[in-house]
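# need a 3D model of the sequence below.
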Amino acid sequence: MSSFIPRPEMIQNSGSTARDFCMLERNLLSHLKLALLLSLLSSSVLLRARLVQEDKPTDLSGTKGVVVASLQFAAALAAIMAGAWEYKCGYSDLRNMHAFLVAVKPHLGLMTLVSAVVFLTCIIVLAES
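Model (predicted):
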């Protein structure tokens, strides 16, 4: 039964291997935290939840609210995909002893889209209030 369980391959801890692996994990967790925050923001837009009650509620409901919430949720999924892609590429580079200080291009593209969605959401919320 134990012959079916793959044994983990040991990688020699030379130089900064352990620190680099911790960096990869920390980056993946940061992407997951960003995705969680974006999905929470998406839910709050759909439910029209506010931290501070206003006398005059904003009109971020209806079709515009659904579009903004959908963009935020898509950005959350893109952040998860970008984090997983960066982790996969970085881990394979770490195992093959390649330098991986430069982020991969799909990661940069996806995170640029996520940043654009966050910036667009800020503009829409400021314009509505």
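
# going by C-alpha atoms from here, please, whenever you check contacts or count neighbours.
Noted.

# next SSE downstream of the biggest helix by length in the chain?
Longest helix in the chain, counting residues (DSSP state H): helix 63-95. Going down the chain from helix 63-95, the next helix or strand is helix 105-128, by DSSP states H and E.

# tell me the angle of that next one relative to helix 63-95?
Calculated by axes from the mean of the first three to the mean of the last three Cα atoms, to 10 degrees, helix 105-128 forms an angle of 150 degrees with helix 63-95.

# mind listing what's buried in helix 105-128?
107, 110-111, 114, 117-118, 121 (16 or more other Cα atoms under 10 Å).

# and this one, please, so the two structures can be compared:
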Amino acid sequence: MAAPSPSSYLIPNTGSNARDYCMLERNLLSHLKLALLLSVLSASILLRARLVPVKDAGKEDGGLPLASLEFAAAVLCIAAGGWEYYQGYWDLKTSRPFLVAPKLHLTIMSFVAFVVFGTCIVLLVLG
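Below you'll find the model as predicted:
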């Protein structure tokens, strides 16, 4: 049986490769789920589903800045998840250790967490 070529994308299942790959997929799906929830929150704010602050309820574009921020956070979450998946897959493929989380991913997800926390405060205080 011939050995696979170096350019092959097949990774031999030795050690914890299968578990690591499942971890990468699970993390990507978690990012997509968070992005979906943020986009639903953005749509709820735009459709005034009892989430628009009372002082903005009469305005035609009331809640648009907050909804735009939520949607931007959703897009950033998808980008961060995709980048983390790609980097992890590349590390797995080249047999590099990837236990240390990338700093760029942490920075982007910190911004997303700040947006979520800020939205909670805004909706509680102004709502």
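
# if we can go back for a sec, make TSV out of the buried residues of helix 105-128 of the first structure and add distance to residue 69 of the first structure.
Output for the buried residues of helix 105-128 of the first structure, formatted as TSV (distance: Cα to Cα, whole Å):
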residue	distance to residue 69 of the first structure
107	22
110	18
111	18
114	13
117	10
118	11
121	9
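
# of the residues you listed, closest to residue 64 of the first structure?
residue 121 (11.0 Å; Cα to Cα).

# aligned to that closest one, what sits in the second structure?
By TM-score structural alignment, residue 121 of the first structure lines up with residue 119 in the second structure.

# for its match, which non-adjacent residue is spatially closest?
Using Cα to Cα, 6 or more residues apart in numbering and skipping the chain neighbours, the partner closest in space to residue 119 of the second structure is residue 66 (7.5 Å).

# how close does the match of residue 121 of the first structure sit to residue 50 of the second structure?
Going from residue 119 of the second structure to residue 50 of the second structure by Cα to Cα, to the nearest Å gives 14 Å.

# do the same with residue 37 of the second structure
For residue 37 of the second structure relative to residue 50 of the second structure (Cα to Cα), the value is 16 Å.

# what stretch of the first structure lies opposite the host helix or strand of residue 28 of the second structure in the alignment?
If you go by DSSP H and E, residue 28 of the second structure is part of helix 17-46. The alignment of helix 17-46 of the second structure onto the first structure (TM-score structural alignment) spans residues 17-46.

# and if you look at stretch 86-98 of the second structure?
Under TM-score structural alignment, the match for stretch 86-98 of the second structure is residues 88-100.

# in the matching stretch, which residues are buried?
Buried-residue list, stretch 88-100 of the first structure, by 16+ other Cα under 10 Å: 90-91, 94.

# try stretch 63-78 of the second structure
Residues of stretch 63-78 of the second structure classed as buried: 63-64, 66-78 (neighbour count, 16+ other Cα under 10 Å).

# which one of those residues is nearest to residue 55 of the second structure?
Using Cα to Cα, these come closest to residue 55 of the second structure at residue 63, 10.0 Å.

# quick one: the residue nearest to the spatial centre of the second structure and residue 109 of the second structure, what's the gap?
The centroid of the second structure falls nearest to residue 77 when counting by Cα atoms, centre = their mean (2.6 Å). Distance, residue 77 of the second structure to residue 109 of the second structure, by Cα to Cα: 7 Å.
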